[in-house]
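S.K.: next come a sequence and a model predicted from it.
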Amino acid sequence: MSRARLNVGSWGKIRTRKVQDNPRRYEASGRVRVTTSRVDQIKAIAETEAAAVAAFKTEANTRVSFAAADELSPNTTVSELVQMMINQLRTGVALNPVRPQTVDQYETVLTVLSGQTRGGKYPTIGGLPLRQVTKQQVRRWLRDVSVISPATGKRCKAVAKRAFDLAIDEGVDLWGGNPAEKAPLKRAEKRPPKALTPADITVLRERVRSWQTPRKRTDLLGIVDMLIATGMRPGELFALRWEDVDLVAQPATVTVAGTTVELKGRRADGKGVRRQPFGKTDAAYRTLALPKWEAVQLTERRVSAASEYVFPNEDGGLLNIRNVGTRWRQARGEEYEGVTLYDFRRTVATILARGVSDAAAASQLGHGDVAVTHHHYIERATDAGDYTGVLEGLAP
């Protein structure tokens, strides 16, 4: 039986063994297809089996990235170009790297280019060689994708811009500039910030309390209360460790020093839900004072804590934000359909803006730009203007 043909950028079975003359070191070996016409045999040695496999994958990705750049030509297809760009990001050789979770999102564009999503409803230019691609085609493709899904269109544009920049940098400039640069997109409908009322919060708390049973290991009520007390991002809350909490201080504080991310792949390979030791923005690293009622709840929780995380999963590890979101939707009920865990964040922002200032709300939420808080998190009534000079004439 013949070997299955590898796709460019993929490897076959990785074999591991102890190095004969040094039993404390391991060797990982296998083959990787670096171009359509070239397959390399690779070996990597490290102190542990897992480290050897990781070193093999790093070397494989590096070879694919450099070989692909050498092969880039007017005959390269758009999908192949995007794959080359992603390989560069994976291996860290790109000039402007992005976070691993962002690369995972970029990779989903390959399914759009292949027409494999939404039953093939997305238009595609993935199979076209670069020599046949025009600036008008790229812009039309991005526009049409954004009409179906503004979010997908926005992601496709970001990926296309990086990919065509790569082509131009490697000498394949057939368009007199990046064809995706100024492509117009349909924007998603803006959802005005909506804060929950005290009555809403009371009802939602009771619904969560009713949903919570001893058999449901996720402390959803505790999570909701902490979001109400701090306005933290859910990912920040799930990454919160007891070492980040100071219950002795007056008032008690928590320091937001990380967030959770979910990387595509197996947990054994270091993927899945992981704690990222920095936040979404530079301003995300902050210390928040706790209201007394939440400090009391955390003090009670600390007594029985068996995990380094304040809100762990049932195994003591990190909660998956998607799983918590599912449980939240079960608990909130149809009346509050559309209310997400992020709405508690908007509520905190609105209360602080009204009671203190927009700047105070931005600081609490971890925004470096007050305008972001102002436009996307604070619920405001429309200012109708001052017409009292006219209305005075209606006095009885």
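M.R.: Ah, there it is.

S.K.: from here on, contacts and neighbour counts on C-alpha atoms
M.R.: Will do.

S.K.: now for the longest helix seen in the chain, which elements pack on it?
M.R.: Longest helix in the chain by number of residues (criterion: DSSP state H): helix 49-71. Secondary-structure packing of helix 49-71 (3 or more Cα pairs under 8 Å, 6 or more residues apart in numbering; DSSP states H and E): strand 15-19, strand 22-35, strand 38-46, helix 78-91.

S.K.: want to throw those into TSV with distance to Ala305 and mean neighbour count?
M.R.: Shown next, in TSV, are those (distance: least, Cα to Cα, whole Å; neighbours: other Cα atoms under 10 Å):
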stretch	distance to Ala305	mean neighbour count
strand 15-19	40	15
strand 22-35	38	19
strand 38-46	37	17
helix 78-91	37	23
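
S.K.: can you tell which of the ones you listed is closest to Arg327?
M.R.: helix 78-91 (33.4 Å; Cα to Cα).

S.K.: touching, Gly366 and Leu288? I think so.
M.R.: No. Using Cα atoms under 8 Å, Gly366 makes no contact with Leu288, being 9.9 Å away.

S.K.: next, the one to line up against it:
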Amino acid sequence: MGLYKRGDIYWYRFVWNGELIRESTRQTNKRVAQQMEAAHRASLAKGEVGIRDKKREVTLGEFIKCEVKPYVESRFADKPKTLEYYRAGLKLLGAYQPLQGCPLSAITADKVAGYVAKLRDSEHAVATINRRLEVLRRVLRLAVEWGRVDKLLPKVEMLPGENRRDRVLTPAEESRYLAAAQQLGDEILAAYERALTGIRARLRGQQPAEPEDPYLLRDVTTLLIDTGMRPDECYRLRWEHIRDGAIHVPCGKTSNARRVLPLTERAAALIEMRRVRASSEWVFPAPTRSGHMEKSTLKKQHARACRMAAVPPFTMYDLRHTCLTRWAAHMDPYTLAYLAGHSDFSTTRRYVHPQADTVRAALERVRSLVEGGLTAGDLSGAGRNQRLNPPN
């Protein structure tokens, strides 16, 4: 009986009229904690208060609805992808009754394991399950940080076996894909020209709708390959962000997302062609609620271009991986991390995928240096010079 510590916090415990009294002082100072215990004993002895009723604990569902959701909506109002990520995770979490109706302090590792089992039964991929577990982990941490529970909650661990993005387009695949994207645009315009001279237009007076942006796929994918932008940054690009031959990314996924990306000649030429016929504040406008193109805008065209080019399917994000992997062979990691908009090098490392020809070329350089009689120190220095001054 008396004072004891849980972590750095003092608690007190004693029996009063056969009833166990146990409460946290929320204090790290022992003397203050003793005074609080004495004050509680005195108040009970004087009859000023009865046995304190234990407050009803808030459930996980109530905590999410009343506190987490409003916090997420206000905190990430300018980050639609992050909002979508949290909304999806919180919705799925709220649908799992064993956790949704469970008091926060009663959440155990077994209940978390049950949630994981439910996700597995729904045949979700490991990556999807881990994204949902990340949301649960964040919710539990907020409960502790905001003082809604007086104990540590179970640690939520990610599942192993998650597939990482390692798809990098070869120059030949890029060339075939962009040619297919160009061909799709040509076909859209050709279909419009045929419709102008068709029966509906000539005899019925029904004019076909003019295609608004037939080469959207070509322009977007070219910009992604040449700049390494995140797809969402590209989709939300405004004309005011393009000036002085560069793209000025104002904000994004991380604190380092704000950066300046110089345009290649190819990308600059496409941007100027779009600027001539621009009629919107967005570089890539579309008939969506946001006014600009979204992830689903080019889904069908992209799949068709992959088939036409005989290129294995890939995602738009793979174009970012392709760009950063190519850049990594010709620049130092600090510059690469800046251009990628990453906050730490560990993230940048996941975007660099050495290709077979790059590895072979590096090994050939090492072999030629060794055969030339260089020492280990000379070889290390030569390697550094090779990275800083790559061959043309």
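M.R.: Received the coordinates, thanks. Model, not experiment: these values are computed from the prediction.

S.K.: ok so, going back, JSON lines for the helices and strands packed on helix 49-71 of structure 1, including distance to Phe238 of structure 1?
M.R.: Putting these into JSON lines (distance: least, Cα to Cα, whole Å) gives the following:
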{"stretch": "strand 15-19", "distance to Phe238 of structure 1": "36"}
{"stretch": "strand 22-35", "distance to Phe238 of structure 1": "35"}
{"stretch": "strand 38-46", "distance to Phe238 of structure 1": "33"}
{"stretch": "helix 78-91", "distance to Phe238 of structure 1": "26"}
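
S.K.: out of the ones you listed, which is closest to Leu166 of structure 1?
M.R.: Between the helices and strands packed on helix 49-71 of structure 1, helix 78-91 lies closest to Leu166 of structure 1; by Cα to Cα that is 6.9 Å.

S.K.: other SSEs contacting that closest one?
M.R.: Against helix 78-91 of structure 1 (3+ Cα pairs under 8 Å, 6+ apart) you get helix 49-71, helix 100-107, helix 109-113, helix 150-169.

S.K.: host element of the corresponding residue of structure 1 for Asn163 of structure 2?
M.R.: Taking TM-score structural alignment, Asn163 of structure 2 has Lys190 as its aligned residue in structure 1. Lys190 of structure 1 belongs to no helix or strand when assigned by DSSP states H and E.

S.K.: and Arg120 of structure 2, how far from Arg131 of structure 2?
M.R.: As judged by Cα to Cα, to the nearest Å, Arg120 of structure 2 and Arg131 of structure 2 stand 13 Å apart.

S.K.: what do you get for Tyr4 of structure 2?
M.R.: To Arg131 of structure 2, Tyr4 of structure 2 is 38 Å away according to Cα to Cα.

S.K.: what of Val220 of structure 2?
M.R.: 27 Å.

S.K.: which one's more surrounded, these two?
M.R.: Per other Cα atoms under 10 Å, whichever of Val220 of structure 2 and Arg131 has more neighbours is Val220, with 20 against 16.

S.K.: quick check: closest non-adjacent residue to the more buried one.
M.R.: Spatially, and ignoring its direct neighbours in sequence, Val220 of structure 2 is nearest to Cys234 (7.5 Å; Cα to Cα, 6 or more residues apart in numbering).

S.K.: Ala88 of structure 2 now?
M.R.: Arg132 (8.0 Å).
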